[in-house]
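S.K.: Show me the folded form of this:
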Amino acid sequence: LLETKTNEMMQLQQERLVLINKIRDLNEQHANLFNTEEANDGEVYDVLWLSTEMFASGGSDKRVRLWRVDHPVSILCCQSTLVGCNHSVTRLDFDPESRLLLGASNDNGVRLWNVDNQRLMTSFMGHTDKVSSARFLSSTQVVSGSNDRLIKIWDVRSQRCIRSVFPGSTILDITGIKKGVATFTSGHFDRKLRFWDSCFSTFLVEKLIVYHLFCIDGIHLLCSTRDDTLSLLDVRKYQTVHIYSAEHYRTSTDLSRCVLSPLMAYCAAGFTFSFPMLKYITLPFSRHAVFSLNWNPSGHGLLSADKQKTVCFWK
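M.R.: So this is what the prediction gives:
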């Protein structure tokens, strides 16, 4: 267990909120809040960069909004609003090849929009309970997990479900894996992390109390767990590389996200952890639970979304 020591902490007054300083710079005075915006008419459950200048947000107002960051002053401008969901949007994913944006919803469905013309392309309906997570496995396949304890594989071209798997436990999150035997991983309410192969059969189960999963390079898998730690796994060996903890860190909710920076210098989830030095940083701003985080693909800049409608852009 790798644990932050008291004399290594860099801490400000507000301890609950997430955020970030510049890559390779642990001095808190360099962490700047560039802008905030009331992103949705309700809780913002997920934010996702679509490019280095454009991102999407979704939440309890049933809508997905597309935003652009205008440089150099980093003003957040809402470009368009995507509709089609009948309940909260819980999870977003994007396929840059097809230019399709994926949204999981509490109305038991998954939606696909084209971000170029803002059209709703299709709705995948078939789950009997809230869809907690949905991801692109490829440009032509989508995987979704639900509170109905089913994992479904959808074909984008035929717009049909081509496979259903019943792991027997509520799915909290799903993420794709690009390298190794497994094609995707699912975290469950029964405290297990399941790896799935191309035949959609589980071949390995890890006993982790998982809230959220994040895989950035197809090799390293970051898990936010119910014991208020972050676990970093190597999916090639299916072994835990590190467990990160901090004295005041608490996982906000089942919806809380964790992320790795593009250069693998930091992981973030409520606090920001530095891999090389095992320090964590807190920055003061919001007093509300942070639901989602997403690092800019360039490595410079972090989005955070919270319970009170707000998206913050940190750089």
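S.K.: contacts and neighbour counts: CA atoms only from here.
M.R.: Will do.
S.K.: Report the contact partners of the spatially most central residue of the chain.
M.R.: Against the mean C-alpha coordinate of the chain, by C-alpha atoms, centre = their mean, the closest residue is Arg257 at 4.9 Å. By C-alpha atoms under 8 Å, 6 or more residues apart in numbering, Arg257 lies in contact with 211-213, 224, 269, 291-293.
S.K.: Need the three-state assignment for it.
M.R.: Classification of Arg257 by DSSP: H, G, I helix; E, B strand; the rest coil places it in coil.
S.K.: Could you check how far it is from Thr140?
M.R.: 26 Å (C-alpha to C-alpha, to the nearest Å).
S.K.: still on that earlier bit, looking at the contacts of Arg257, which one is closest to Thr202?
M.R.: Distance to Thr202, by C-alpha to C-alpha, is smallest for Leu213 among the contacts of Arg257, at 16.8 Å.
S.K.: Tell me the spacing between Asp190 and Asn294.
M.R.: Distance of Asp190 to Asn294, computed by C-alpha to C-alpha: 27 Å.
S.K.: With Leu303 instead?
M.R.: 5 Å.
S.K.: So which bits of stretch 94-108 are buried?
M.R.: 94-95, 99-108 (16 or more other C-alpha atoms under 10 Å).
S.K.: Next: stretch 204-215.
M.R.: 205, 208-215.
S.K.: do stretch 277-296 as well
M.R.: Applying 16+ other C-alpha under 10 Å to stretch 277-296 flags 278-283, 286, 289-296 as buried.
S.K.: got it, and stretch 194-205?
M.R.: 194-197, 200, 202, 205.
S.K.: In helices, which of those fall?
M.R.: The helices, defined by DSSP state H, take in nothing from the buried residues of stretch 194-205.
S.K.: from these, which single one is nearest Arg157?
M.R.: For the buried residues of stretch 194-205, the nearest to Arg157 is Phe200 (19.7 Å; C-alpha to C-alpha).
S.K.: Distance of that closest one relative to Ser146?
M.R.: Distance from Phe200 to Ser146, by C-alpha to C-alpha: 16 Å.
S.K.: Next, the second sequence, to be compared with the first:
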Amino acid sequence: MEISSKKWFDHIINEFDIRDKKKNYCTEYINEIQKLQEYQVECQSNKEEITKLNDNINKLYISLGKKQSEIEEQKDINKHLNEELKEKNDIIKYLENMKIQNENEIKKLNQKDIDNKNLCDKKNDAIQVLQDEILALKLELTKTEEKNEALKNENEIWVKQLKDQANKFAQLLNEQNAIVESSKKPNIGGNSNINFKTDDAFGSNITHKIASKIPVNLYSKITTNGQVNCMELSNDAKHICVGIDKKLFIYETEIGRVKVSLSGLVKEVTSVCFNSNNSLVLGTSFDKSIRIWNINGSSKDVLTGHTNKVSAAKFSIDNNIISCSQDRTIKLWNINSGSCDTSIFTHSSCNDLDLMDNSGNLVVTAHLDNSLKIWDMHNKKLIQEITNIHSSPVISVKTSPTGNEILSLSRDNSLKTLDIRMYNTLLTFRDDNLRTFNNSQNACYSSDGKYAICGSGNGSIYIFNTFTNKKEKVLKQSR
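M.R.: Alright, predicted model coming up:
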């Protein structure tokens, strides 16, 4: 009984243990069930969220479809833009090429503008010359009107003198005819001594030494890189000074090689000149100055004072300089001090000058009013004005080697030699093809005075004989 009770107690205990265990198991299951219920609740809420997410996903798919459509449209737009960009790039390349071409064209136009400006300056100088010429012509017209009255009064006197001379000539002709008739008769009185004597314009016997010769073939040719404006041969004939554009070039005559190049003038050269011992050379210019160099090329001095183009200048024997200008003045310069000692107003623009003596006391000038004028530089006065020689401006004047004649060249396409004591015309040289082409053209004598030489606008050189008054030769180098 006791044992049974114990067993029963144990049994009860076991039952309780089992119950406790089951209870624990139930608790775990309950916890699990609660968790499952909570998970179910969560899943229920998640399901709602999933539904919402699905809705959002569907909306996103719809938006994605729209975006894809927009992307496709944008791709088409981008493709079109790329094509336009390519076209724009081609246009840009074309414009860049056009820009390069335009820049080159602008450079050409700028150079052309510079050339036109230089041409304009030349034309302005020419206009100034023409204005001076017009003024000179007005002055000449006034003088002509004044002289016209005097000429009318003198005309009657000249007519009377002409009649007297005609009567004398007729009487002389009768006497000569009588002599001829008597000479046909036999000579009874023995031999006659006949002496023929020829006098020149000044009454002295003519004695000429012919030293110069007319060239037959081209001796040498010098090619320059610019326009030749003027030139002069040195006194010893070893060098030629040539004015080309704005520079002077001294060539050795034997080989035609440049010895030295002289620069410093701002505008074109108008004349050049050596001094008596060939140690100095000068150049005059449109820039209104006279520049002097040593023969070795070093610059010596610059003379300024003229207010217009300096047409020409010459060295005197003592190295002073006499110049003439379009400003209607002649100036005497002291080369040591570089100052102007004498200035004479000429009333007409000067185209050229030459010295009538080595000292430079007597100077002859050529003028736009068709006249030649002889000046006493020492006393600053006009000795003689020679008019009615040419019908157009006189552009060149040279004194003969003998010093008793003047050679003048005019725009009327003629050369004349004049007696400097009687102031009248000795010879006139013309040719149908001889043309003076500007106011800077020159004529000259040969070294012995036998020939007068002049260039022409047609490229030829005309040589006239001052003894026979004939055209000796026309030199023209074939191109």
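S.K.: Lys471 of the second structure belongs to a helix?
M.R.: No. According to three-state DSSP, Lys471 of the second structure belongs to no helix; its state is strand.
S.K.: I figured it was touching Tyr462, is that so?
M.R.: Yes. Between Lys471 of the second structure and Tyr462 a contact is recorded at 7.4 Å, counting by C-alpha atoms under 8 Å.
S.K.: re earlier: identify the contacts common to Leu303 and Asn294 of the first structure.
M.R.: In terms of C-alpha under 8 Å, 6+ apart, Leu303 of the first structure and Asn294 are both contacted by the residues Val47.
S.K.: As a check, name the ranges of all strands in the stretch 51-200 of the first structure.
M.R.: 54-59, 64-70, 75-82, 89-95, 100-105, 109-114, 119-125, 131-136, 141-146, 151-155, 160-165, 171-176, 184-188, 193-196 (DSSP state E, counting those that start in this stretch).
S.K.: To what extent does the first one diverge from the second structure after superposition?
M.R.: In the superposition with the second structure, the average deviation recorded for strand 54-59 of the first structure is 1.1 Å (mean C-alpha distance after the TM-score superposition for the first structure).
S.K.: in the second structure, what residues pair with that strand?
M.R.: Under TM-score structural alignment, the match for strand 54-59 of the first structure in the second structure covers residues 239-244.
S.K.: any residues touching the matching stretch, and which ones?
M.R.: 224, 226-234, 248-253, 268-273, 283.
S.K.: And for stretch 131-144 of the first structure?
M.R.: Counting by C-alpha under 8 Å, 6+ apart, 90-95, 97-98, 102-110, 145-147, 151-157, 171-176, 183-184 sit against stretch 131-144 of the first structure.
S.K.: And Ser186 of the first structure, what's its match in the second structure?
M.R.: In the second structure, Ser186 of the first structure lines up with Thr365, judged by TM-score structural alignment.
S.K.: Its match: neighbour count?
M.R.: Other residues near Thr365 of the second structure come to 28 when the count uses other C-alpha atoms under 10 Å.
S.K.: show me what contacts the closest residue to it other than its chain neighbours?
M.R.: In this structure, Thr365 of the second structure finds its nearest non-sequential neighbour in Leu353, 4.3 Å apart by C-alpha to C-alpha, 6 or more residues apart in numbering. Shown in contact with Leu353 of the second structure (C-alpha under 8 Å, 6+ apart): 312-314, 323-324, 363-366, 396-398.
S.K.: so which of the residues you listed comes closest to Asn24 of the second structure?
M.R.: Ranked by distance to Asn24 of the second structure (C-alpha to C-alpha), the contacts of Leu353 of the second structure are led by Ala312 at 143.1 Å.
S.K.: any idea how far the equivalent of that closest one over in the first structure is from Thr36 of the first structure?
M.R.: In the first structure, Ala312 of the second structure lines up with Ser133, judged by TM-score structural alignment. Using C-alpha to C-alpha, we find Ser133 of the first structure at a distance of 26 Å from Thr36 of the first structure.
S.K.: Could you check which of the two has the larger neighbour count?
M.R.: Ser133 (29 against 17).
S.K.: excluding its backbone neighbours, what's nearest the counterpart of Thr81 of the first structure in the second structure?
M.R.: Taking TM-score structural alignment, the alignment pairs Thr81 of the first structure with Ser261 from the second structure. Closest residue to Ser261 of the second structure apart from its sequence neighbours, by C-alpha to C-alpha, 6+ apart: Phe249 at 4.6 Å.
S.K.: pretty sure that neighbour is in contact with Val260, am I right?
M.R.: Yes. Between Phe249 of the second structure and Val260 there is a contact under C-alpha under 8 Å: 6.0 Å.
S.K.: Please say which of these two ends up with more neighbours.
M.R.: Phe249 (21 against 16).
S.K.: just to revisit the earlier point, any chance of CSV for the strands of the stretch 51-200 of the first structure, columns distance to Tyr244 of the first structure?
M.R.: Formatted as CSV, the strands of the stretch 51-200 of the first structure follow (distance: least, C-alpha to C-alpha, whole Å):
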stretch, distance to Tyr244 of the first structure
strand 54-59, 28
strand 64-70, 32
strand 75-82, 32
strand 89-95, 25
strand 100-105, 29
strand 109-114, 33
strand 119-125, 37
strand 131-136, 24
strand 141-146, 27
strand 151-155, 29
strand 160-165, 32
strand 171-176, 20
strand 184-188, 18
strand 193-196, 18
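S.K.: Compare these and give me the one nearest Ser252 of the first structure.
M.R.: Among the strands of the stretch 51-200 of the first structure, if distance is taken as C-alpha to C-alpha, the winner is strand 171-176, at 14.3 Å.
S.K.: how close does the closest one sit to the second structure?
M.R.: Strand 171-176 of the first structure sits 0.6 Å off on average (mean C-alpha distance after the TM-score superposition for the first structure).
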